[in-house]
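Q: Build me a structure from this.
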Amino acid sequence: MQIMKAKYLVTAVALLALACSLASAYDPSPLQDFCVAVKDPASALFVNGKFCKDPKLASANDFFFSGLNVPRDTSNPLGSNVTAVNVDNLAGLNTLGISLARVDFAPYGLNPPHTHPRATEFLVVLEGTLYVGFVTSNGDGNRLFTKMLYPGDVFVFPIGLIHFQLNVGKTNAVAFAGLSSQNPGVITIANAVFGSDPKINPDVLTKAFQVDKNLVKYLQKQFWSDNN
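A: The predicted structure is shown next:
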């Protein structure tokens, strides 16, 4: 009887260990839009992330970025400017899973509806008054969550969801955003839908948006400003 109990205990422990192993095993987060597999390493041009410098050759400058205190130019059609600090301009962020952005708004400036496919974002308002919001996924009814933010307020935008920020004041506004990826990516909805290269077939967009094809063609001819 004691031997049987010991066997059951060993089996239970083994199954628990296997379950824990499976629960902790997962694919690494993608750090670019796609990474097509190749069989020949000599044909590889890109990897999921960045190559690492020899730690012995690292210096303090690899972990340093300067100038986020300087206001950015917002004289564009959107009236906003996003200054990203990610692995592309701060090498020390590689593998750390975080990045940062400064967002400047002219009066009534807009950071238009967009998504970050690889990151959750939290926004901290330093100056001005921002109307912000995000929309949930189809399965959750495309619910809209909005809030008016003032200096010192914080708001979170869940990973992958469409969100926006609008300066509703007569003065400039400034916010800082933290993102849970070294390379969060950004998809500006209007730019992607109407400004893709090459253009999406107008028949697709006409049916998707249930509007006249001439309107779709008009929108596809517009210059879609990028504030990044």
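Q: From here on, just use CA atoms for contacts and neighbour counts.
A: Will do.
Q: tell me the strands in this structure, going along the chain?
A: Using DSSP state E, the strands of the chain run over 80-85, 99-105, 110-115, 121-127, 130-135, 144-149, 154-157, 162-167, 173-179, 187-188.
Q: Same list (those) but as CSV, adding distance to Ala37 and mean neighbour count.
A: Below are these laid out as CSV (distance: least, Cα to Cα, whole Å; neighbours: other Cα atoms under 10 Å):
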stretch, distance to Ala37, mean neighbour count
strand 80-85, 29, 22
strand 99-105, 27, 24
strand 110-115, 26, 21
strand 121-127, 30, 19
strand 130-135, 33, 21
strand 144-149, 38, 15
strand 154-157, 32, 18
strand 162-167, 29, 24
strand 173-179, 27, 22
strand 187-188, 24, 19
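Q: Output these as CSV; include the columns distance to Gln32.
A: Listed next are the strands of the chain as CSV, based on distance: least, Cα to Cα, whole Å:
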stretch, distance to Gln32
strand 80-85, 16
strand 99-105, 14
strand 110-115, 14
strand 121-127, 17
strand 130-135, 23
strand 144-149, 28
strand 154-157, 20
strand 162-167, 18
strand 173-179, 15
strand 187-188, 12
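Q: Lys50: which of those strands is closest?
A: strand 99-105 (14.7 Å; Cα to Cα).
Q: quick one: contacts for Thr171?
A: Taking Cα atoms under 8 Å, 6 or more residues apart in numbering, we find Thr171 in contact with 106-107, 128.
Q: State the distance from it to Gly97.
A: Going from Thr171 to Gly97 by Cα to Cα, to the nearest Å gives 34 Å.
Q: In this structure, which helix is the longest?
A: The helix spanning the most residues in the chain, taking DSSP state H as the definition, is helix 2-24.
Q: For that helix, what is the distance to the chain centroid?
A: Offset of helix 2-24 from its chain centre (Cα atoms, centre = their mean, to the nearest Å): 40 Å.
Q: got it, and stretch 138-148?
A: Centroid separation between stretch 138-148 and its chain, computed with Cα atoms, centre = their mean, is 18 Å.
Q: Contact partners for the most centrally placed residue in the chain?
A: Nearest residue to the geometric centre of the chain (Cα atoms, centre = their mean): His116, 2.2 Å. Neighbour list for His116: 159-161, 184-187 [criterion: Cα under 8 Å, 6+ apart].
Q: so what's Met136 closest to, chain neighbours aside?
A: I think there's a mix-up here, since residue 136 is Thr and not Met. Spatial nearest neighbour of Thr136, excluding adjacent residues (Cα to Cα, 6 or more residues apart in numbering): Asn142 at 4.6 Å.
Q: how deep is that neighbour tucked in, by neighbour count?
A: 13 (other Cα atoms under 10 Å).
Q: structure for this one too, so we can compare:
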Amino acid sequence: MKTAHFILIFCLLALASPFAYASDPSPLQDFCVAINDPKDAVFVNGKFCKDPKLAKAQDFYYSGLNIPRNTSNPVGSIVTPVNVAQIPGLNTLGISLVRIDYAPNGGLNPPHTHPRATEILVVVEGTLYVGFVTSNTDNRLITKVLYPGDVFVFPIGLIHFQFNVGKTNAVAFAALSSQNPGVITVANAVFGSNPPINPDVLVKAFQLDKNVVKNLQSKFW
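A: From the prediction side, this is the model:
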């Protein structure tokens, strides 16, 4: 019995050690194919770093999130990202930001997912109906109507959306827990893939008529 207790304590101490890690670092790209020949390799999971002595304020700065964006597009919304592409100083810091503008009466940030980030959103103008769907264990829809000053969280990887239910423009800002969160818009990915998914697959998956599937693919393509 004492031996069993010793082994248990040893295992717990090993797990608690600062030198013991249970998982890989979070990826910052969609995939990383392993290769054996380094001459064919590329740098991944970030960017090459500037000499810290050469860093300047501009490396950590972005201006313009106060400017309203044009929402005259089919979905009636536009996302302005501020990630490592806009602020090089965000590299390795694990955060980013977006501004989202919504047209009145139905401006929609369509159902989408961020494969690498949790999102926390705050409404500054207008009224938004927001929500996310839990994973396939129950596919439960969790929704809320938000007003200026309200905050809502979308857990990492889950499909979520925002919809302007007001008669005026709406604006929200969101922070994301990755310098490069990625975004997969469900309709675009399913019906607008390149090359297109075989319509027979989508007919069966969505239980739709084949002509409807082809029509949707033509719209998103």
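Q: quick one: Tyr131 of the first structure and Phe105 of the first structure, what's the gap?
A: As judged by Cα to Cα, Tyr131 of the first structure and Phe105 of the first structure stand 12 Å apart.
Q: what sits in contact with each of the two?
A: In contact with both Tyr131 of the first structure and Phe105: Asn167, using Cα under 8 Å, 6+ apart.
Q: counterpart of Leu179 of the first structure in the second structure?
A: Mapped onto the second structure by TM-score structural alignment, Leu179 of the first structure lines up with Leu176.
Q: if I pick that match, what's in contact with it?
A: 95-97, 117-120.
Q: Repeat that for Thr115 of the first structure.
A: Per Cα under 8 Å, 6+ apart, neighbours of Thr115 of the first structure: 159-163, 186-189.
Q: aligned partner of it in the second structure?
A: By TM-score structural alignment, Thr115 of the first structure lines up with Thr113.
Q: Ignoring the adjacent residues along the chain, who's closest to its match?
A: For Thr113 of the second structure, the spatially nearest residue (Cα to Cα, 6+ apart) is Ile159, at 4.7 Å.
Q: neighbours around Val193 of the first structure, how many?
A: Neighbours of Val193 of the first structure (other Cα under 10 Å): 15.
Q: what separates the equivalent of it over in the second structure from Gln217 of the second structure, distance-wise?
A: By TM-score structural alignment, Val193 of the first structure lines up with Val190 in the second structure. Distance check for Val190 of the second structure against Gln217 of the second structure: by Cα to Cα, it reads 8 Å.
Q: Could you do Asn164 of the second structure as well?
A: Relative to Gln217 of the second structure, Asn164 of the second structure is positioned 26 Å away (Cα to Cα).
Q: Val33 of the second structure now?
A: Taken as Cα to Cα, the span from Val33 of the second structure to Gln217 of the second structure is 30 Å.
Q: Who has more neighbours out of the two?
A: Neighbour tally, Val33 of the second structure and Gln217, criterion other Cα under 10 Å: the higher count belongs to Gln217, 19 against 5.
Q: surely the more buried one meets Pro195?
A: No: shown here, Gln217 of the second structure and Pro195 do not form a contact pair, counting by Cα atoms under 8 Å, at 10.7 Å.
Q: isn't Ala101 of the first structure right up against Ala84?
A: Yes: applying Cα under 8 Å as the test, Ala101 of the first structure and Ala84 come out as touching, 4.2 Å apart.
Q: rewinding a little: who are the contact partners of the match of Val193 of the first structure?
A: Ile197.
Q: Can I have the buried ones of the contacts of His116 of the first structure as a PyMOL selection?
A: Only the buried entries of the contacts of His116 of the first structure go into this PyMOL selection, using 16 or more other Cα atoms under 10 Å:
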select buried, resi 159+160+161+184+185+187
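Q: what distance separates the start and the end of stretch 46-60 of the first structure?
A: OK, stretch 46-60 of the first structure end separation, Cα to Cα: 27 Å.
Q: Could you tell me how far it lies from the centre of the chain?
A: With Cα atoms, centre = their mean, you get 23 Å for stretch 46-60 of the first structure.
Q: Likewise for stretch 47-61 of the second structure?
A: From the chain centre to the centre of stretch 47-61 of the second structure is a distance of 25 Å (Cα atoms, centre = their mean).
Q: Relative to the first structure, which residues correspond to that stretch?
A: Going by TM-score structural alignment, stretch 47-61 of the second structure sits over residues 50-64 in the first structure.
Q: got the end-to-end distance for the matching stretch?
A: Using Cα to Cα, the end-to-end distance of stretch 50-64 of the first structure comes to 17 Å.
Q: which parts of it are buried?
A: In stretch 50-64 of the first structure, counting by 16+ other Cα under 10 Å, buried: nothing.
Q: repeat for stretch 64-83 of the first structure
A: 72, 74, 78-83.
Q: and what of stretch 188-196 of the first structure?
A: 188, 190-191, 194-195.
Q: In the second structure, what sits opposite Tyr150 of the first structure in the alignment?
A: Aligning on TM-score structural alignment places Tyr150 of the first structure opposite Tyr147 in the second structure.
Q: what about its match, distance to Asp138 of the second structure?
A: Distance, Tyr147 of the second structure to Asp138 of the second structure, using Cα to Cα: 28 Å.
Q: ditto for Lys144 of the second structure
A: From Lys144 of the second structure to Asp138 of the second structure the distance is 19 Å (Cα to Cα).
Q: And Tyr102 of the second structure, how close does it get to Asn164 of the second structure?
A: 6 Å.
Q: what sits in contact with each of those two?
A: 108, 170.
Q: if we can go back for a sec, lining up the contacts of Leu176 of the second structure with the first structure, which overlap?
A: Among the contacts of Leu176 of the second structure, the ones still in contact in the first structure (both residues aligned by TM-score structural alignment, their matches' Cα atoms under 8 Å) are 95-97, 117-120.
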